[in-house]
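Novice: got a structure for you, letters missing:
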């Protein structure tokens, strides 16, 4: 299970998560950052430092933001 960045990150992009990630799995995707689910080691370092509470474990993404799970995956399938 990977972590997922959701809508509160849009246009926020504080980048605390990028600096905290020990495996460099978070990339700038334009309006937001996204987490590569194939590289994420599920450590939670990014979630702990997110100033806008935009990061969730995949199983705990709020229903209204569930589409961000696929958006994260699709970004890294390019």
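Specialist: Yep, that arrived. Quick caveat: nothing in here was measured; it's all calculated off a predicted structure. Numbering: from 1, shown residues only.

Novice: going forward, measure contacts between C-alpha atoms and count neighbours the same way
Specialist: Fine.

Novice: which residues does the residue lying closest to residue 37 once chain neighbours are set aside contact?
Specialist: Nearest residue to residue 37 in three dimensions, chain neighbours excluded: residue 2, at 5.2 Å (C-alpha to C-alpha, 6 or more residues apart in numbering). Residue 2 is in contact with 35, 37-38, 40-42, 57-58, counting by C-alpha atoms under 8 Å, 6 or more residues apart in numbering.

Novice: would you map the helices across this structure?
Specialist: For the chain, helices defined by DSSP state H occupy the ranges 16-20, 45-49, 67-76.

Novice: dropping in the other structure now:
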């Protein structure tokens, strides 16, 4: 099992999860985070830290696509290990449906 970040993170990018991760497996895009599935040790400490409910175990239905998505972008984006402020629109976008098609950016974040 591994954990992955899903589209709930897009346009929010809360980073509470990165500070509790013992293996630094989070990677930062311009407007979301991903988890490298091969680096995640399946401890689950990040999941309850996410205010947007964007971290899920890959054992949930229909997560194969998100495992591939997380793998792809974790290999392109810089690692993030320090908490940062969420995006300015985070509160307004939290819980919005269809964010992947509307807002997702492939651009990398700054990392830390």
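Specialist: Structure's in. What do you need? A quick note: this is a predicted structure, and the numbers were derived from the prediction, not measured.

Novice: can you calculate the TM-score here?
Specialist: Scored against TM-score structural alignment, normalised by the length of structure 1, the superposed chains reach a TM-score of 0.85; 76 aligned residues with a C-alpha RMSD of 1.6 Å.

Novice: still on that earlier bit, and residue 28 of structure 1, which of the helices of structure 1 is closest to it?
Specialist: helix 16-20 (8.9 Å; C-alpha to C-alpha).

Novice: so can I have JSON lines of the helices of structure 1 showing distance to residue 6 of structure 1 and mean neighbour count?
Specialist: Shown next, in JSON lines, are the helices of structure 1 (distance: least, C-alpha to C-alpha, whole Å; neighbours: other C-alpha atoms under 10 Å):
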{"stretch": "helix 16-20", "distance to residue 6 of structure 1": "13", "mean neighbour count": "18"}
{"stretch": "helix 45-49", "distance to residue 6 of structure 1": "11", "mean neighbour count": "19"}
{"stretch": "helix 67-76", "distance to residue 6 of structure 1": "6", "mean neighbour count": "15"}
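
Novice: ok, which of these comes nearest residue 7 of structure 1?
Specialist: Per C-alpha to C-alpha, nearest to residue 7 of structure 1 of the helices of structure 1: helix 67-76, 7.7 Å.

Novice: that closest one: how far from the chain's middle?
Specialist: 9 Å (C-alpha atoms, centre = their mean, to the nearest Å).

Novice: follow-up on the earlier one: pipe the helices of structure 1 into JSON lines and attach distance to residue 26 of structure 1 per row.
Specialist: As requested, the helices of structure 1 are exported to JSON lines (distance: least, C-alpha to C-alpha, whole Å):
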{"stretch": "helix 16-20", "distance to residue 26 of structure 1": "6"}
{"stretch": "helix 45-49", "distance to residue 26 of structure 1": "9"}
{"stretch": "helix 67-76", "distance to residue 26 of structure 1": "10"}
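
Novice: relative to residue 10 of structure 1, which of the ones you listed is closest?
Specialist: helix 67-76 (11.4 Å).

Novice: show where the closest one falls in structure 2, residue numbers please.
Specialist: The alignment of helix 67-76 of structure 1 onto structure 2 (TM-score structural alignment) covers residues 65-74.
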